[in-house]
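1. Pasting the sequence and the predicted coordinates here, then a few questions.
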Amino acid sequence: MEIVPAPTRDAAVALTAKLIESRLRDKPNLVLGLATGRTMEEVYARLVASGVSFARCTTFNLDEYVGLPPEDPNSYAAYMRHHLFDHVDIDPARINLPDGMADDLSVAAADYERRIAGAGGIDLQLLGIGEAGHIGFNEPLSALRSRTRDKILTPVTRAQNAGMFGGDPDAVPKRALTMGVETILESRELVLLASGRAKASVVAKAVEGPLTARISASAIQLHTHCKVILDDEAASDLEGLAYYREVCRNEEKWDPYRSLL
């Protein structure tokens, strides 16, 4: 795992977008795992502006609310269309999201796992981190060997996501279909992006604290090809921050991105 402190939110977003763009240019048929959230909107805007082709890319989103049809403006399907898919040359047949409207969610979850396997696995998975410490919607006490399944959302998560539902946490669906922790860890590369002071404490617990099901994001410590990209505020509680900065200053692989660090 690599901790990559950026000086500002804009620099952290730009670095994340440039890494994804680089992977797409190196491997046009990349299998890309996608995330949602306000910070990701900025990443997608930069990818759109870059002009990189998605024509041969296959995508899998981390999660989808249960009970929201794809046409609902608050669904993650609608989010992805609005912020990325409608603005790039991706083949709609290569877009995959969990089916939160399925009559049998366990069948839909198993089908999602089969689709990921059928695509050859995920090359690069983009992640955020929730204030409850989750990746995807793997809420506290999610098994670290969990697969795609439906989960009940915590009050913390529903409050965090209320902004997209008119500010009303009660309007946020109570359940979501999400990739499991082990599903995420099977991706060949992980990039977790976090910004803002509100994420500082949980980021520190996830990357420097013990491995625990109480904070599913702590499972990324097990991944051998994982980058955690943080702005100055999200990195502010890290005990090893000075060292992480020193590593980035001295690693030649970061030379192409030096202006952002």
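-> Nice, I can see it.

2. hey, let's count contacts and neighbours off CA atoms from now on
-> Will do.

3. in the stretch 51-200 of the chain, which spans are helices?
-> Ranges of helices in the stretch 51-200 of the chain, per DSSP state H, counting those that start in this stretch, are 76-83, 105-118, 155-160, 181-185, 200-208.

4. most packed of those helices?
-> Neighbour counts (mean count of other C-alpha atoms under 10 Å) averaged over each of those peak at helix 181-185, with a mean of 22.

5. now it: how far from the chain's centre is it?
-> Distance, stretch centre to chain centre, for helix 181-185: 12 Å (C-alpha atoms, centre = their mean, to the nearest Å).

6. rewinding a little: turn the helices of the stretch 51-200 of the chain into TSV, including distance to Lys27.
-> Below are the helices of the stretch 51-200 of the chain laid out as TSV (distance: least, C-alpha to C-alpha, whole Å):
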stretch	distance to Lys27
helix 76-83	22
helix 105-118	17
helix 155-160	35
helix 181-185	20
helix 200-208	29
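
7. Of all those helices, which one is nearest Asn61?
-> Smallest distance to Asn61 across those (C-alpha to C-alpha): 8.4 Å, for helix 76-83.

8. what helices or strands is that closest one leaning on?
-> Helix 76-83 sits against helix 38-50, strand 63-65, with contacts defined as 3 or more C-alpha pairs under 8 Å, 6 or more residues apart in numbering; DSSP states H and E.

9. so how far is that helix from its chain's centroid?
-> On C-alpha atoms, centre = their mean, the centre of helix 76-83 falls 14 Å from the chain's centre.

10. quick one: the strands in this structure?
-> Assigned by DSSP state E, the chain shows strands spanning 2-5, 31-34, 58-61, 63-65, 95-96, 124-127, 149-152, 175-178, 189-194, 226-230.

11. A further structure is provided below for comparison with the first:
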Amino acid sequence: MRLIIREDPEAVSFYAANYIKQRILEFGPTKERPFVLGLPTGSSPIGVYRYFVDFYRKGELSFKNVITFNMDEYVGIPRDHPESYHSFMFKHLFNHIDIDPQNVNILNGNAEQLDKECERYEKKIQSVGGIELFLGGIGPDGHIAFNEPGSSMKSRTRVKTLAYETVLANARFFGGDVNKVPKLSLTVGVGTVMDAREVVIIITGAHKAIALSKCIEDGVNHMWTVSAIQMHPSSMIVCDEDATLELHVKTVRYFKSIEQVQEQLIGRDNIGLKGSISSLSAMNARAMAALGINPADSE
């Protein structure tokens, strides 16, 4: 697991958006081999989506061969309701890029048979070859999507009753009226997210600092569902300085030092997009010695 620390939410948004842009470009999606991207809603990804739109408008990124799957949707409110996640996604992203509407997948919270809708969603993900990269945010209690404390780490897409704390937190989007907030949602499971070939989580703000510390410094715990990312073979968290307030100083220094070594000693050109060392041939002898590498071993 990689932890990337940036100064503020804006820098976090740019890093995450630019990373995903580079992943899509590196993948080189085609109609026959699309890039499948999992997406969240909420306040955390808005900055990322703004950069996606900017990349598209500058001609730096196309979404023509990208298929998206959203994490969740409320149950029982119209699709065109201003607070539905369908409306959210089209307002902040899909209306402003060149994605094919048929490639947009969002759970139907008004389906007659909700369980069947969840099964259909899982099958649809599998039918396109699985999700290449899942972008996610978290709640202050460490939940990812609507997988709130107590959710199974192997859970799949399902109907979920929202915790009262979540209802209270979302009331701000419904004029502060708790009674207007839906109490049920459809959500991908923790297992659904972890099945993606790569997971990127963005965490910003002091109010999420405890959740980050539980994710980074404690063990895997179903009461903090984001901690499942520890078990993923290709995962990354991008956070701001405020989110690190509950981490031990040595933890912050450790992750910052890794990035420093990569930048200053190994060199950006020798680092793969996911942080792997792609080549040692261009490294100078001093850098290799600092890393404890015998130049003869790299020949």
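-> Thanks, I have the structure now. Bear in mind that the values here come from a model prediction, so they are computed numbers and not experimental data.

12. circling back: which one, of the helices of the stretch 51-200 of structure 1, ends up nearest to Val172 of structure 1?
-> Of all those, it is helix 155-160 that lies closest to Val172 of structure 1, at 5.9 Å by C-alpha to C-alpha.

13. residues in contact with the lengthiest helix in structure 2?
-> Longest helix in structure 2, counting residues (DSSP state H): helix 9-27. With contacts defined as C-alpha atoms under 8 Å, 6 or more residues apart in numbering, helix 9-27 of structure 2 is touched by 5-6, 35, 45, 47-49, 51-52, 61, 200, 202, 204-205, 238-240, 273.

14. in stretch 117-125 of structure 1, what's buried?
-> 121-125 (16 or more other C-alpha atoms under 10 Å).

15. Residue range in structure 2 corresponding to that stretch, please.
-> Alignment of stretch 117-125 of structure 1 against structure 2: residues 126-134, by TM-score structural alignment.

16. Ala93 of structure 1 maps to what in structure 2?
-> Matched to structure 2 by TM-score structural alignment, Ala93 of structure 1 sits across from Gln102.

17. Could you check how far the residue nearest the centre of structure 2 is from Thr166 of structure 2?
-> For structure 2, Leu135 is the residue whose C-alpha lies nearest the centre (C-alpha atoms, centre = their mean; 2.1 Å). Distance, Leu135 of structure 2 to Thr166 of structure 2, using C-alpha to C-alpha, to the nearest Å: 20 Å.

18. again with Trp224 of structure 2
-> Counting by C-alpha to C-alpha, the gap from Trp224 of structure 2 to Thr166 of structure 2 is 14 Å.

19. Likewise for Gly139 of structure 2?
-> 8 Å.

20. Translate Phe165 of structure 1 into the numbering of structure 2.
-> Aligned partner of Phe165 of structure 1 by TM-score structural alignment: Phe174.

21. quick one on the thing from earlier: including distance to Ile220 of structure 1, could the strands of structure 1 go into a markdown table?
-> Below are these laid out as a markdown table (distance: least, C-alpha to C-alpha, whole Å):
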| stretch | distance to Ile220 of structure 1 |
| --- | --- |
| strand 2-5 | 10 |
| strand 31-34 | 15 |
| strand 58-61 | 18 |
| strand 63-65 | 18 |
| strand 95-96 | 23 |
| strand 124-127 | 10 |
| strand 149-152 | 19 |
| strand 175-178 | 17 |
| strand 189-194 | 8 |
| strand 226-230 | 7 |
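
22. any idea which of those strands is most buried?
-> Among the strands of structure 1, highest average neighbours (mean count of other C-alpha under 10 Å) belong to strand 63-65, with a mean of 27.

23. what packs against that one?
-> Helices and strands touching strand 63-65 of structure 1, by 3+ C-alpha pairs under 8 Å, 6+ apart, are helix 76-83, strand 175-178.

24. Other residues contacting that strand?
-> Contacts for strand 63-65 of structure 1 (C-alpha under 8 Å, 6+ apart): 35, 75-77, 97-100, 136-137, 173, 175-179.

25. Structure 2: matching residues for that one?
-> The aligned range for strand 63-65 of structure 1 is 72-74, by TM-score structural alignment.

26. Then stretch 182-198 of structure 1?
-> Residue span in structure 2 matched to stretch 182-198 of structure 1, by TM-score structural alignment: 191-207.

27. Redo the helices and strands packed on strand 63-65 of structure 1 as a markdown table? Include distance to Ala110 of structure 1.
-> Output for these, formatted as a markdown table (distance: least, C-alpha to C-alpha, whole Å):
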| stretch | distance to Ala110 of structure 1 |
| --- | --- |
| helix 76-83 | 19 |
| strand 175-178 | 11 |
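
28. Tally up the residues packed near Trp224 of structure 2, please.
-> Residues within reach of Trp224 of structure 2, counting by other C-alpha atoms under 10 Å, total 27.

29. can you check the one 3 residues further on too?
-> For Ser227 of structure 2, the neighbour count with other C-alpha under 10 Å is 25.

30. how close does the nearest residue to Met179 of structure 1 once chain neighbours are set aside get to Ala242 of structure 1?
-> Of all residues not flanking Met179 of structure 1 in the chain, Thr148 sits nearest, at 4.0 Å (C-alpha to C-alpha, 6 or more residues apart in numbering). Separation of Thr148 of structure 1 from Ala242 of structure 1 (C-alpha to C-alpha) stands at 37 Å.

31. what about the residue opposite Glu165 of structure 2 in structure 1 once aligned, distance to Asp237 of structure 1?
-> Aligned by TM-score structural alignment, Glu165 of structure 2 pairs with Val156 of structure 1. From Val156 of structure 1 across to Asp237 of structure 1, the span is 21 Å (C-alpha to C-alpha).

32. Kindly report the same for Pro69 of structure 1.
-> Counting by C-alpha to C-alpha - Pro69 of structure 1 and Asp237 of structure 1 are separated by 39 Å.

33. quick one: which of the strands of structure 1 is nearest Asp255 of structure 1?
-> That would be, of the strands of structure 1 and by C-alpha to C-alpha, strand 2-5, which comes in at 13.0 Å.

34. got a list of contacts for that closest one?
-> 12, 226-232, 235, 241, 244-245, 248, 261.
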